[in-house]
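Peer 1: Pasting the sequence and the predicted model now:
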Amino acid sequence: MHETTNHRSRFWRTVPAFAAGTLLVGALTACGATEAPAASTLPPSTPTSAPAPHAAVADPLLRMISNGNHKLAFHVTPGNLPAIVLDAGGGADSSYWKNLVPVIARETGSEIITYDRAGMGASDEMPGPWKVEEAVSDLETGLKELGATKDVVLVSHSLAGEVATYFVNKNPHWITGAVLVDASLPNLYTDDVVSALDAANQAQAAELGKQPSTKETRQLLALVSNYGPMHRAYHNVTWPAEVPATVIVSAKTPFDTPGEAQLWRDAQAQFAGAAPNRRLVVAENSSHEIPVDRPDVVAKAVNDMAKKLG
C-alpha cells in the first residue's frame, strides 16, 4: 500500500535521519558553515501547485521486473523516448510523484518511469543493510528491461541523490542529464558530519528497534545499519563531468537550525559550482519536500533539461 504524503511527513518528524538519509544535530554547528554562492531563484509569486494537465495522459503501466531473487515494481507512463526517470527519496515510493507525472508527461511528451525501491511500495524486501550498490543494480536492471538505456533524464529527490551519483558513475552514457531535488550529495559528508549523523542515527535506531517490526521500520533500520562507512565512502565519489545537472535546493532545507541548514546549502552550492554544466536553483517557499511544495519548480527544471538536451 502506497504511503500518503501526510504519513510520510509524520514519519519524517519521528525519524528524520532515516527518511532523508541524513540528520544534522546541534553538534554540527561547530563544524562551521560558509556562505553559499548566489543561485538562480524563481520568484515567490510562482504558483505553488502544478498546473492541471490540459491533454489526456495515459495511465502508468505496471511492470514487475526481477533482479536476482527479488522483484521490483516499475510504473511506465507511455510517451516518446528518451525517458524521464523519477526516483523518490527515503521513506517514499513511486506514488510520491503521482501529481507530477501527468504534468511532466504532457509538457515533454516523454515516457515517464517511476519505481519502488526494494522494500518500498509493491517491490519485494531485501534482507540486511541497505547498500547503494544493490539499489543501483535494481534501477539498472529495470531500465535495461524497459529499454531506457540512452539519453535518459534522471530526476532524484533526497536519498535518491546517492543512488543517482553511483548510477551515473557506472552508466555515464545512459544519462544525458539529471535534476537533483534537494538531493543527498557527496560534499556534505565530511568525517565530522558523518560522525555526528551516525551517532544520532544509532541512537534513533535503538529506539526504533523497540517498536513492532513492520515493513517501514525494517527498511529504516536497514538504511542506518551501515551508515558511517557508506557515507565516508560516498564523500569521495565525484559526479562525471560530462553529465549536466540542475541542482534544486529548498529554501528551508531538511533541518531547523541555521548552522545545520547552511551546511546543507553549502553542499548543494559546492556541487553545483564544480562544473560549468551544472546550475543551482532555489525553490522559494519550500520545505525539503520540493516535489510536493513546489512541483512547478521541478516540472520546469525537468522540461528545461529535456528541451536543452533535445
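Peer 2: Great, that's in hand.

Peer 1: Could you use CA atoms for every contact and neighbour count after this?
Peer 2: Will do.

Peer 1: Okay, strands next: where are they in the stretch 151-300 of the chain?
Peer 2: Using DSSP state E, counting those that start in this stretch, the strands of the stretch 151-300 of the chain run over residues 152-157, 175-181, 245-250, 278-283.

Peer 1: Could you provide these in JSON lines, with additional columns for mean neighbour count and distance to residue 75?
Peer 2: What follows is the strands of the stretch 151-300 of the chain, written out as JSON lines (neighbours: other C-alpha atoms under 10 Å; distance: least, C-alpha to C-alpha, whole Å):
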{"stretch": "strand 152-157", "mean neighbour count": "25", "distance to residue 75": "15"}
{"stretch": "strand 175-181", "mean neighbour count": "26", "distance to residue 75": "19"}
{"stretch": "strand 245-250", "mean neighbour count": "25", "distance to residue 75": "24"}
{"stretch": "strand 278-283", "mean neighbour count": "22", "distance to residue 75": "27"}
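
Peer 1: Put this next to the previous one:
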Amino acid sequence: MKIMKWTKRILMALFLIIIVLLITGFAFEKISRARAEKIKPDGEFAEVENHKMHYLKEGTGGPTVVFETAFDPAGHLQWYHIQKDLPKTYTTFSYDRSGILWSERGTNPKTGEKIAEELHTLLEKAGAPKPYILVGHSFGGMLTRFFVKKYPQDVAGVILVDSQYPADEKFLSLEMHKMVNQGLPGGFLKFANTFGAARLMFKNMFPLGEQYKYQNSLMPALLYKSADATLEEQDHMKSIKKEAAVISSFGSIPLYVITAGDKTRYDTFIKEPKLKNEMLGAWDKMQKDLLNLSTDSKQIVVPTSGHYINQDQPKVVEETVNEMVKKVKD
C-alpha cells in the first residue's frame, strides 16, 4: 500500500511540474512574440492579392537575380549574406513566401502555380528590372519550374542549388523514398511553437560566426511567424512534386546545376551504409538528370559542401550568379 501511495504522489508531482513548465513556456512564448513584433523588417512590402509580402532588394539595373528559398522557415534570410556580398551593378531580390517571416499568409492555396504567380506580381510591384535569373535551393529549385512555365519570356537564366528532384521515386527504393519524404512531425512542432520550445530547438539554424550573426539573432525570435506556413507547405509537398514533374523543359534558357558533393553529408541522417550509398548514388543521378531541363546547361559539383551550399560554400553560389549575369548580358 505504501508503494502505491508513493507512486501516486510521485506521479502527481510530475504532473504538477509538467503543468508549471507548460504555463511558464506559454507565458515565455507570449512575451517573446510581443518583443518580436517590435523588430523592424529589413526590407520592403508590396500588396499582392490583398495581402502584404516582404522582400529585400539590393543593387540597381538589370538583370534581377531572384532567390527562391528551400522548404525552410528562414525565408529570405537564407540568402541575406549572399545578397550583401554580390555586386550592386545589377539587382538581387529575395523574399518571404506567403506566411513566412514578415509576409502575411493571404488566402491563396500553397500550390506551385500560385507561389509563382505571387512572386511574379511581387517582382512587378517592387519594380525589379527584367529579365530575371532564378536561383532556387532544394524545394525552391523545384518551384522555379512553375515560374519558368508561366513566364518564360521573363526568365533569362536558372541556377539550381542542390535542387529537389520532383520524381525522386524513379531513382529511390521504396524504403529510401519513404525515409526521405517522411517530413517533419507537424503536430509536435505546432505544440512546441505554442509553448516556447520551438524557438529553443531552432536557436542556431545558421552556422555560428559573424557572417550569420544577424540571421541567428532573428530566427528564434521570428520562428513563430513561419511555423504554420512552413508546415502547410509540407502538407502540399506531394501534390507540388507531382505537378512539378510534368514540367520537364526550360527550352534553351541557360541552366546551371550546383550539386553538393560531400560524401559524408548523410552520415547523421542515414546510419545504414547500404542505404547511405543508395542515397548518394540516387542524388547524383537526379542532379545529372536536371541538366536535361535545358539545351544549354552545365553542372558544378562542390566536393566540400552538404545540402545547404548557400551556407557551406556561399562563394560558389556568388561566382555562379556572376557568371550567369555575365552570360545574360553578353
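Peer 2: Thanks, I have it. Computed from a predicted model, the values in this text were never measured in an experiment.

Peer 1: Distance-wise, check the counterpart of residue 243 of structure 1 in structure 2 relative to residue 166 of structure 2.
Peer 2: Aligning on TM-score structural alignment places residue 243 of structure 1 opposite residue 253 in structure 2. Computed as C-alpha to C-alpha, to the nearest Å, the residue 253 of structure 2 to residue 166 of structure 2 distance reads 20 Å.

Peer 1: Those two: who's more crowded?
Peer 2: Comparing residue 253 of structure 2 with residue 166 by other C-alpha atoms under 10 Å, the one with more neighbours is residue 166, at 23 against 20.

Peer 1: Contact partners for that one?
Peer 2: 142, 241-242, 244-245 (C-alpha atoms under 8 Å, 6 or more residues apart in numbering).

Peer 1: Quick one: which of these is the most crowded by neighbours?
Peer 2: Most surrounded of the contacts of residue 166 of structure 2: other C-alpha under 10 Å gives residue 142, at 24 neighbours.

Peer 1: Just give me the match in structure 1 for it.
Peer 2: By TM-score structural alignment, residue 142 of structure 2 lines up with residue 162 in structure 1.

Peer 1: pretty sure that match is touching residue 181, no?
Peer 2: No: taking contacts as C-alpha atoms under 8 Å, residue 162 of structure 1 lies outside contact range of residue 181: 11.6 Å.

Peer 1: Going by residue numbers, what spans are helices in structure 1?
Peer 2: 5-14, 16-20, 100-108, 132-146, 160-170, 191-208, 215-224, 227-234, 258-272, 290-293, 295-308 (DSSP state H).

Peer 1: picking up where we left off before, with residue 323 of structure 2 as the reference, measure out to the match of residue 243 of structure 1.
Peer 2: Distance, residue 253 of structure 2 to residue 323 of structure 2, using C-alpha to C-alpha: 15 Å.

Peer 1: which residues touch the residue most central in space within structure 2?
Peer 2: Geometric centre of structure 2, nearest residue: residue 70, 2.1 Å, by C-alpha atoms, centre = their mean. By C-alpha under 8 Å, 6+ apart, residue 70 of structure 2 lies in contact with 136-141.

Peer 1: Also residue 78 of structure 2?
Peer 2: 69, 310-311.

Peer 1: What residue in structure 1 is paired with it?
Peer 2: In structure 1, residue 78 of structure 2 lands on residue 96 (TM-score structural alignment).

Peer 1: Same check on residue 18 of structure 2?
Peer 2: Using TM-score structural alignment, residue 18 of structure 2 sits opposite a gap in structure 1.

Peer 1: what does residue 242 of structure 2 give?
Peer 2: Checking TM-score structural alignment: residue 242 of structure 2 goes with residue 232.

Peer 1: How about residue 301 of structure 2?
Peer 2: Under TM-score structural alignment, residue 301 of structure 2 pairs with residue 282 in structure 1.

Peer 1: do the same with residue 151 of structure 2
Peer 2: When structure 1 is aligned by TM-score structural alignment, residue 151 of structure 2 is paired with residue 171.

Peer 1: Can you give me the neighbour number for its match?
Peer 2: Burial of residue 171 of structure 1 is recorded as 14 neighbouring residues (other C-alpha under 10 Å).

Peer 1: Tell me the helices and strands packed up against the longest helix anywhere in structure 2.
Peer 2: Counting residues, the longest helix found in structure 2 (DSSP H) is helix 2-36. For helix 2-36 of structure 2, the packing partners by 3 or more C-alpha pairs under 8 Å, 6 or more residues apart in numbering; DSSP states H and E come out as helix 213-235.

Peer 1: Buried residues of the helix it packs on, list them for me.
Peer 2: 215-216, 218-231, 233-234 (16 or more other C-alpha atoms under 10 Å).

Peer 1: Could you do stretch 269-277 of structure 1 as well?
Peer 2: 269-273, 275.

Peer 1: Ok, stretch 258-271 of structure 1 next?
Peer 2: Quick answer for stretch 258-271 of structure 1 (16+ other C-alpha under 10 Å): 259-271.

Peer 1: can you tell me which two in the contacts of residue 70 of structure 2 are farthest apart?
Peer 2: Largest separation among those by C-alpha to C-alpha: 136 and 139, giving 7.5 Å.

Peer 1: list residues touching both of those two?
Peer 2: Common neighbours of residue 136 of structure 2 and residue 139 (criterion: C-alpha under 8 Å, 6+ apart): 69-70, 163.

Peer 1: okay, these in a markdown table with distance to residue 34 of structure 2 next?
Peer 2: Output for those, formatted as a markdown table (distance: C-alpha to C-alpha, whole Å):
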| residue | distance to residue 34 of structure 2 |
| --- | --- |
| 69 | 27 |
| 70 | 28 |
| 163 | 36 |
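
Peer 1: Among the contacts of residue 70 of structure 2, find me the one that's closest to residue 115 of structure 2.
Peer 2: Distance ranking of these against residue 115 of structure 2, using C-alpha to C-alpha, places residue 140 first at 10.5 Å.
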